[in-house]
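> Provided below are the primary sequence and the corresponding predicted coordinates.
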Amino acid sequence: MSHNRIDRDNLAMLQELLGEKFSELISTYLNDSQPRLAALAVAFEKNDMTELCHQAHGLKGSSRNLGINPLADLCEEMERQARQGKVENAMQQIAAIEQEFAAVELILKDLV
């Protein structure tokens, strides 16, 4: 399991800052991300670039806040392409986002 998926220093800082609220933050992130992932796939199926952009943007922001930068980068690329109205290899991008999230989810669940 790659330790580069999450900026551990950023997480440690958040944990110190939030104390017992840290596990609530992680749980909220995990619970909010699942519907966003599902919404990404639905938006793609409907060819709804506005919604695709919106969901990718939300997941990017919450991931970046926790220092989950590789996932945020994948979402940022999808957001950029959706904003331009054409997503290259959208199925593969969504699969990559889902795989990265699954790996991150395992790491984060160990922390709470």
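Done, it's in. All of these numbers come straight from a predicted model, not from anything done at the bench.

> rest of the way, CA atoms for contacts and neighbours
Will do.

> buried stuff in the one helix or strand Leu17 maps to?
When elements are defined using DSSP states H and E, Leu17 is found to belong to helix 8-18. Within helix 8-18, the residues that count as buried by 16 or more other C-alpha atoms under 10 Å are Leu11, Leu14, Gln15.

> Tell me which residues are up against that helix.
Phe22, Leu66, Gly67 (C-alpha atoms under 8 Å, 6 or more residues apart in numbering).

> Next: stretch 65-77.
Residues outside stretch 65-77 that contact it (C-alpha under 8 Å, 6+ apart) are 5-8, 10-11, 14, 56-57, 59-61, 63-64, 93, 96-97, 100-101, 104.

> Okay, one more to line up with it:
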Amino acid sequence: MNDELIDQRVLAAARAELGANFVRILGYFREDGVKSVRAIEAAMRDQNATAMVLPAHTLKGESRQFGAEMLADLAEVIETIARSCVELRDVPTEALEHVARLRPTFDATLAMLDRDTNPLATRRPTGFGKRPVAL
């Protein structure tokens, strides 16, 4: 699953494009993502499709910026279901299984991003004069 969480090419492109701002913008993604996941879960508990649309849309877009494709795809499914329910004046029960997968996917994605972007990652020495290898 971890190999599917982050598209490394997109992440590398974001890092290159954002340069010195990368870590700061990644922090915003973390903060916004936590808020979006909470809002989506609350909307699901309240059976409120309208309240689900914007946080799912936001999470989808921000996830794609960092190559978090699995998370973005999940948010997109939730957004699509919610929009359909708004149009049909229905409750978003169909989104339940996707919302249930959202937090674990978000948490795993953040862990992977932290591992891939942390300049202080644990290093394993390979011997005198050799470059350390990331664990």
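Alright, I've got the coordinates. What you see is a predicted model; the values in this text were computed from it and never measured.

> that older thread, for my notes, please list the contacts of helix 8-18 of structure 1 in a markdown table and give secondary structure for each entry.
What follows is the contacts of helix 8-18 of structure 1, written out as a markdown table (DSSP: H, G, I helix; E, B strand; the rest coil):
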| residue | secondary structure |
| --- | --- |
| Phe22 | helix |
| Leu66 | coil |
| Gly67 | coil |
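
> any idea how far Asn118 of structure 2 lies from Gln47 of structure 2?
For Asn118 of structure 2, the distance to Gln47 of structure 2 under the criterion C-alpha to C-alpha, to the nearest Å works out to 38 Å.

> In terms of packing, which of these two has more residues around it?
With neighbours defined as other C-alpha atoms under 10 Å, Asn118 of structure 2 and Gln47 compare such that Gln47 has more, 18 against 11.

> helix/strand/coil for that one?
Assigned state for Gln47 of structure 2: coil (three-state reduction, three-state DSSP).

> which residue packs closest to it, ignoring adjacent ones?
The shortest distance from Gln47 of structure 2 to any residue that is not its chain neighbour, by C-alpha to C-alpha, 6 or more residues apart in numbering, is 5.5 Å, and that residue is Val91.

> Run through the helices of structure 2 in chain order.
Secondary structure of structure 2 (DSSP state H): helices located at 2-5, 8-18, 22-45, 49-65, 69-88, 96-117.

> Can you list the buried residues in the longest one?
The neighbour-count check on helix 22-45 of structure 2 (16+ other C-alpha under 10 Å) flags 22, 25-26, 29-30, 32-33, 36-37, 39-41, 43-44 as buried.

> distance of the residue nearest the centre of structure 1 from Glu20 of structure 1?
By C-alpha atoms, centre = their mean, structure 1 has its centre lying nearest to Leu59, at 4.2 Å. Counting by C-alpha to C-alpha, the gap between Leu59 of structure 1 and Glu20 of structure 1 amounts to 24 Å.
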